[in-house]
Every structure is written in C-alpha cells, then in structure tokens.
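Participant: Turn this into a structure:
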Amino acid sequence: MTKIVLLEKIHRTAVEHLNAAGFTDVVQLPTALKPEELKSALADADAVGIRSATHLSAESLAQLPRLKAIGCFCIGTNQVDLTAAAAHGIPVFNAPFSNTRSVAELVIAQAILLLRRIPEKNARTHRGLWDKSAQGAYEVRNKVLGIIGYGNIGAQVGILAESVGMRVAYFDVESKLPLGNARPAATMEDLLRQADVVTLHVPGGKTTENLMTAERIAAMKPTAVLINASRGGVVDIDALNTALREKRVAGAALDVFPAEPKNEKEEFVSPLRGLDNVILTPHIGGSTEEAQENIGREVADKLVRFLSAGTTRWAVNFPEIRHVAKEAKSRVLHVHRNEPGVIARMNADFAAAGLNIVAQHLQTRGPIGYVMTDVDDVIPQSLLKTLCNEPAAIRCELI
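Facilitator: So this is what the prediction gives:
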C-alpha cells in the first residue's frame, strides 16, 4: 500500500482528496521535522507533503530510497534540494497559484495601514497616548506602488492596487506583459526612486539573496514604505533596521524572515521587534482558510496524478508529462540519465519479451529523462528487473 506522510498541519482537504482517490494510508504530523528526524519518519513513505519549515537536503534525500514524490504545500520550493531530488528520480510539486489572492490582499492592507501610520497610532494608543496628528499620514489614492517581481502574486497585487486608486509600476528581470494600467520601470533603482510603496515578490535563492541592500533601501523616498511577503533572505534586515531607526524610510511590513521559528514554542527573534512603524507577521501571507483549502486540494491532486498514473505536469524539477489516464493493463515509469540509446534498449527488451507497446511518452530535462510506457499485457517480473537494471536507470516503477 502506498504511504503518504504529511507534515506541518497541512489542510484537511489534502487528506480528503488523497483518501477519495484511494490513498488511505496517510500519516499526519503537526510540525516540521529536523534533518535527523526525517530518516525514521519517512523511511517507509512513498510520498511526503511539507510546507516551508521542513528542509529536504541532498543528504536527507539520499537516506530515503523509497521516496517517490514530494509535495510542497506552498508556493516556494527552496526548502527542497531540487537538483538532488531529480537525480534520485523524485518529482517535486507545489502550489504556485492557490494562495495568490490571500497574499495580495495582505500586501494591499499593509500598504494602506503603513501609509496612514496606523501601526504607530495603534501602538501609541495602547500606551495611553492620544495622537490625532495627520502629519505623515497619506491616502493610497494616486500613490505609486512599485512591484519588484511581476509574477502571479505581483500582478495580482497590481490589479488590487489599481482598484483603490494607486498607480502601479513594476520591475522584473524577465519581460512581462503589464496588466491594467501598470507600467514597467527600466531599472530597479528607477522603480525605487519613484515608489511610495515598494513590495517584493521574487523567488528565493542566491540571485535574490539580500536583493534589498543598504544602497537600494537608501534609494527609496524617506516617505516610502517597504513590504516583503516573498522570501526572508531578500531583504538585508540589518540595513532595513538602521534605515528605519534613522527615519530614512517611513515604515515596513514583513511576513517572512531570514530565520523563522520551527514551531509556536520557539521565540521569534528580530532587530525589528518593538518598532512602532513596522508590521511583523508570522509568515501568514497564505494563511487563510480559502488559500490553505485550495493549496491542499491542488498539491494533493498533483500527487494523486503522479502516484496513480505517472503524470509529472507542473513538476518544478522534473521532465513534464501531461496527464494520460492509465487505460492499458500495465504502465512502466522509467527515470534515467539523459543519454543516447536508453529508449532503444528499453523497447528492444519489451520486444524480446513478446510485449507490444501501445503508448509511450518521453520527456527530458537537462540530465534527466523520463519515459512512461503502456503495455496491454502483464509485465513479467524478469522484464521489470531488466528495465530497472538498465545501466542508465535511476528509478523504475510499475503501475
């Protein structure tokens, strides 16, 4: 029986979807696991579902030979060594669209609150101070929202911003078609100089590490605010802390951080704590009932399609084969090194066993090849052993 382990309080819709598809051996664990705990917890798992706090490194994956698929029940996948996973024949799936609206709404709410200086007024009122001053408080209408990273979420933020009267500019390293009245900026520095609100929506990784340096923060208007709901490593926190305390930027809202607690009992530590003009939220951009329900269903569906039919459409690290329902008697999934002669040898083995191939789907991605072969007969164990022992084989499964 296929075993699936879900970590980090993944929404119940995932379990419901898996159960409805016939995958009933689903184990749920409420928290993230440390690297030393993963081996025992996932030793007999065929698939694992994680969120952002569980890290699957190359070392961890090497200790899990049975693992066939990874589902990231979130947008990001930088918590998984994608190259190592592909090298082990493991596709990784995520949910790039399901929490888009929730994150976008949070960003717009934070922009309004910061420009109106609500966090400061709230903190002062809690301390018994009655500050009715309008100084430094602005409407968002006609203000410029500068979006760095104009992907799914960035574009949605722009649409919502226009609905409340903001003017939208964006910068992306790739050419992107603007939605609504949004306009591209020639450079990131050009965007920073004109924006009243700067919001970050870029992927994690080395190319975006400390993207917002001290120099780029200094390029912002002193009346501008910075919002980061993308990845914690994107902002130089010490540089932002200095700029805020020296009043070189008017405020900030952060939902993600370079180091985040693994659970609710661990203390959150940041130099930004205690600043009245800063909104700090515990990585809740996608933490709405609607988003988590959608994410649970979306990623679970991708796992179901792979485990039941070999489909890898939307895998982030793997050759993509569209969904084709298994109608033949047998389907062989073969992951191999992308080198000449593999398919020819495989098909010769089928022919030698007297089996006729009724459908075959092949895709490659870099060093990895993936072929799905349908045969309208039972596959002898001897043939399966031969296919799995192919010199270039990485993983071989029979459905």
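Participant: contacts and neighbour counts: CA atoms only from here.
Facilitator: Fine.
Participant: Quick check: the gap between residue 395 and residue 66.
Facilitator: For residue 395, the distance to residue 66 equals 10 Å [CA to CA, to the nearest Å].
Participant: Repeat that for residue 325.
Facilitator: Distance from residue 325 to residue 66, by CA to CA: 24 Å.
Participant: out of those two, which sits in the more crowded spot?
Facilitator: Neighbour comparison, residue 325 and residue 66: the larger count goes to residue 66, with 15 against 11 (by other CA atoms under 10 Å).
Participant: Report the separation between that one and residue 315.
Facilitator: With CA to CA as the criterion, residue 66 and residue 315 are 19 Å apart.
Participant: How many residues are close by residue 10?
Facilitator: Residue 10 has 23 neighbours, counted by other CA under 10 Å.
Participant: contacting residues around the nearest residue to it once chain neighbours are set aside?
Facilitator: Among residues not flanking residue 10 along the chain, residue 296 sits closest, at 6.7 Å (CA to CA, 6 or more residues apart in numbering). Applying CA atoms under 8 Å, 6 or more residues apart in numbering, one finds that residue 296 lies in contact with 10, 11, 12, 13, 14, 15, 73.
Participant: secondary structure element for residue 296?
Facilitator: Residue 296 is located in helix 289-309, with elements delineated by DSSP states H and E.
Participant: tell me which residues in that helix are buried?
Facilitator: 291-309 (16 or more other CA atoms under 10 Å).
Participant: Could you tell me how far the residue nearest in space to the middle of the chain is located from residue 355?
Facilitator: Nearest to the mean C-alpha position of the chain, by CA atoms, centre = their mean, lies residue 76 at 1.7 Å. According to CA to CA, residue 76 and residue 355 sit 42 Å apart.
Participant: which parts of stretch 81-88 are buried?
Facilitator: Within stretch 81-88, the residues that qualify as buried are 81, 82, 84, 85, 86, 87, 88, counting by 16+ other CA under 10 Å.
Participant: Let's see this one next, to set against the first:
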Amino acid sequence: MTASPVRVLLVEQIHPEAEDILRSAGFEVEAVGRALDEDELVERISGITLLGIRSKTHVTKRVLDAADRLIAIGAFCIGTNQIDVPAATEHGVTVFNAPFSNTRSVVELAIAEIIAMTRRLTEKNALMHNGVWDKSAEGAHEVRGRTLGIVGYGNIGTQLSVLAENLGMKVMFFDKADKLALGNARQCMSLKELLAESDVVTLHVDGRPTNESFFGESDFATMRQGSLFLNLSRGFVVDYAALRAHIESGHIAGAAVDVFPVEPKGRGDEFVSELRGLPNVILTPHIGGSTEEAQQDIGRFVAGKFRDFMLDGSTAMSVNVPGLALPRPRDTLRMIYLHRNVPGVLARVNGLLADGGVNVEAQLLGTRGELGYVVTDSASGTTQAIVDSIRALPETISLRVIF
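Facilitator: Here you go, the predicted model:
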C-alpha cells in the first residue's frame, strides 16, 4: 500500500488562498482561470484526485467516467446543480460545497439593487453621464414602508429578511417548506398571495431541476402594478421574455438580474440577453457572491474540506456522503470505506479484519439513504490482502487507506 501524490485541479479563478491551503497540505495544484467545457474537462481529468469548480464548469457522467483517480469534487459556490451528484456518488466521489460563505455578499447586492431601483438611480446616473441634469422626485421612492416578498427562505432569504426589516420594510416570504419566520416577517401560504401584496419580489430558490421555469408569465401578471423584481438565484428559473414584456408595458417598474440561462464562459466574452437596453433594469454578470471577502471565505472553506477529507477522511457537510469526523489516534492506519447501505456490511468488514488479526482502535459508521460510510483506525496488521478482500465485497463503492 503506497501513497500516490494528490493532484488538484482548480478552475474558474478560485481564490488563491485555496491554492495556499492545498499546497501547504503537500498537494500538487494546477489552477485554470476560466471555465472548462465537457471536452476540455474530459481531457484534463485523468490523474486528478481533487477537482475544484465554480458555477460554469459542469461535471457530467462522461467526465466522471473519464476520471481514473478522482476522489472528491468541491463546488466553490453555493449550488451543486452543475455536478451530476448521483453519478459522482456511484463513482465513489465525495462532493463538497460552500452553502454559507457568500450569503452576506448576495444579500448586500440585493439590498443595494432594491434601493437603486426604488430611487431609479441607474437612469439618473446614465443621464448625468450624458450631460443631462434631471433633478426630479418623479418615480423615486423610499424603501421604508414598502413590502418585500422573498421567494425561498433559506440562508440568503432569511438574512435578507432581517436586513430589509432593519431598513423599515415589511417582509413576507413564501417557501415550499415550513420555515421559522424571523423578526416580524410573515409567511405566505401561496406564491400568488405573496405576489399580490409585494412591492418588491426577490427570488432565492435553489437550482434543483424541478425549479426550471419556476417563475413565468402568470406570475409576472399577478405582481402588483409598478412593482420591482429581482433574481439572484438561478437563470433557468425565470421566463425572461415574459419579464421584458411586462417591463415594456410598464406593469413591472424595474428589475435586477444577476443570473441567466446561458452565460459567457469568460471575462470579455459577449453577453446576449433580451433584457439588455431596458430602463431601470440592472444587469450584473453573476456577481452575487463575487466579493473578495466571500471568495476568500469560500476558498478557505472548501479547500479545508478537501484537506481534511484527504488527510483524515472527514466528510462533515458533504453533499452526498454521510457526514463523519472521527478524531484520529496517533500512530494508526485509517481505512475509509464507502459502501451500499445494506444489512451486514459492517459485520463482514470487521470479520475480514478479525480474520487477518487486525485490532480495531476506533470505528465510526454513518448512513445516508443508499450509502454507508465507515472510518476504521487500526494500530497494525492491516495488509494489502485484507484491503483487497474488502474491496472485493459486492457492496463496496470505494476504499481508501490513509497512513
């Protein structure tokens, strides 16, 4: 049992602190400053142990089939819809993400855009740059006293709720799951109820496939006359052609959009959207979480997950594998075993260890749906033959030994 070098591929301008953490752990790191398409990733994935991506690089089953040494994928962002997680699980690949790290940055952008649209600042700014002095209060309002409707009351939605209320806004929210209302926020029993009563509607839903085309023509039609709309969640959840029509008709007074169904791969590439050129519409290039603070925290968080997973087998907060973190005794060999969750697997593993004369120092099992994950520490006696016997079990997905 010999240890192979840990090779890491980071794409899409992941923060340099991630590189520093991984190199300090003794890993070999290659960084690419842009997204990779499927063909490019298939070409590069051979020999890679850890893959770090952001939102534009998609890890498909084809990519996973081409990965001969891949052990973990880190999404250096909130969502993981760009990863075929079931296929990753089937290949024994653990998936991590950063579900909290950029929450504040997204919330601050939403607040800034709500104020900018309510005061029509983008239009005033454009006129000033064109030499036009248009000092007028027409169409400009305070956010205080206006009603904010939050669709999706997760990490971002809840923090936005608190800050908006501190600005004097009334807050309503709709979520398909029952959620604890923070402050004076009120939960709506239907999306229609929220849309009919909100001056500002903001989407913060996740990227699951069932949310595709979640918000469309009928929803815009239900919104109040002169209301504002924000989408800082996922591009494919909104019918932007319908949004354009409602802005052009004057029914929707303004919009702020940070995410799009199709986005350019890199800086400087042409951006195409039906929302270009509309008044009081703020378009940003998917920068909700793109602050230096958020990117540094994301880099630190996911790189730390990679390091701990490789050195100790810790899967805390993994997207697809049971979350375990077992303190490691000194001078022990650690066996990391991912298997199908069927009765009797642990007994068979321990039987093979006992038959080989291996004394277990510590052991921890966790299950999650169809998966089981076992961390086993032993002081001596674990041989390649024993490891091969466990790998040969029909329930085995992957087995890794840490010295």
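Participant: State the distance from the equivalent of residue 158 of structure 2 over in structure 1 to residue 161 of structure 1.
Facilitator: Applying TM-score structural alignment, one finds that residue 158 of structure 2 aligns to residue 155 in structure 1. As for residue 155 of structure 1, its distance to residue 161 of structure 1 is 10 Å (criterion: CA to CA).
Participant: can you give me the strands for the stretch 51-200 of structure 1?
Facilitator: 69-72, 92-93, 144-148, 167-171, 183-184, 197-200 (DSSP state E, counting those that start in this stretch).
Participant: Provide a list of residues in contact with the aligned partner of residue 111 of structure 1 in structure 2.
Facilitator: Mapped onto structure 2 by TM-score structural alignment, residue 111 of structure 1 lines up with residue 114. Residues near residue 114 of structure 2 by CA under 8 Å, 6+ apart: 143, 200, 228.
Participant: List just the nearest of those to residue 238 of structure 2.
Facilitator: Nearest to residue 238 of structure 2, judged by CA to CA, of these is residue 228 at 14.5 Å.
Participant: what about the closest one, which SS state?
Facilitator: strand (DSSP: H, G, I helix; E, B strand; the rest coil).
Participant: wait, isn't it in contact with residue 201?
Facilitator: Yes - counting by CA atoms under 8 Å, residue 228 of structure 2 touches residue 201, with 6.2 Å between them.
Participant: separation between residue 387 of structure 1 and residue 346 of structure 1?
Facilitator: Going from residue 387 of structure 1 to residue 346 of structure 1 by CA to CA gives 7 Å.
Participant: Looking only at neighbour counts, state which of those two leads.
Facilitator: The residue with more neighbours, out of residue 387 of structure 1 and residue 346, is residue 387; 24 against 18, by other CA under 10 Å.
Participant: can you tell me which residue in structure 2 aligns to the more buried one?
Facilitator: Aligned by TM-score structural alignment, residue 387 of structure 1 pairs with residue 390 of structure 2.
Participant: ok, now residue 183 of structure 1?
Facilitator: Checking with TM-score structural alignment, residue 183 of structure 1 has residue 186 as its match.
Participant: Equivalent analysis for residue 217 of structure 1, please.
Facilitator: When structure 2 is aligned by TM-score structural alignment, the residue opposite residue 217 of structure 1 is residue 220.
Participant: State the three-state secondary structure for that match.
Facilitator: helix.
Participant: That one touches residue 242, doesn't it?
Facilitator: Yes - contact criterion CA under 8 Å: residue 220 of structure 2 and residue 242 qualify, at 7.5 Å.
Participant: Find the nearest non-adjacent residue to the match of residue 183 of structure 1, please.
Facilitator: residue 172 (4.7 Å).
Participant: now do residue 290 of structure 2
Facilitator: In this structure, residue 290 of structure 2 finds its nearest non-sequential neighbour in residue 105, 7.3 Å apart by CA to CA, 6+ apart.
Participant: next one: residue 162 of structure 1
Facilitator: Nearest to residue 162 of structure 1 is residue 168, by CA to CA, 6+ apart, at 6.9 Å.
Participant: List the contacts of that neighbour.
Facilitator: Residue 168 of structure 1 makes contacts with 144, 145, 146, 147, 158, 161, 162, 181, 182, 183, as judged by CA under 8 Å, 6+ apart.
Participant: Which of the residues you listed are conserved in structure 2?
Facilitator: Among those, the ones still in contact in structure 2 (both residues aligned by TM-score structural alignment, their matches' CA atoms under 8 Å) are 144, 145, 146, 147, 158, 161, 162, 181, 182, 183.
Participant: what lines up against the second one once you look at structure 2?
Facilitator: Yep, that's residue 145 of structure 1 we're talking about. Matched to structure 2 by TM-score structural alignment, residue 145 of structure 1 sits across from residue 148.
Participant: Next up, the contacts around the corresponding residue of structure 2 for residue 357 of structure 1.
Facilitator: By TM-score structural alignment, residue 357 of structure 1 lines up with residue 360 in structure 2. Residues in contact with residue 360 of structure 2 (CA under 8 Å, 6+ apart) are 376, 377, 378, 379.
Participant: Residue 257 of structure 2 and residue 114 of structure 2, how far apart?
Facilitator: Residue 257 of structure 2 sits 11 Å away from residue 114 of structure 2, going by CA to CA.
Participant: Hmm, residue 214 of structure 1 is touching residue 240, no?
Facilitator: Yes - counting by CA under 8 Å, residue 240 is a contact partner of residue 214 of structure 1 at 7.1 Å.
Participant: What segments of structure 2 are helices?
Facilitator: 16-24, 38-44, 61-66, 85-90, 103-118, 121-129, 155-166, 191-197, 217-222, 240-248, 292-312, 345-355, 384-391 (DSSP state H).
Participant: What residue in structure 1 is paired with the residue nearest to residue 290 of structure 2?
Facilitator: In structure 1, residue 105 of structure 2 lands on residue 102 (TM-score structural alignment).
Participant: neighbours of that match, just the number please.
Facilitator: When neighbours are counted by other CA under 10 Å, residue 102 of structure 1 comes out with 19.
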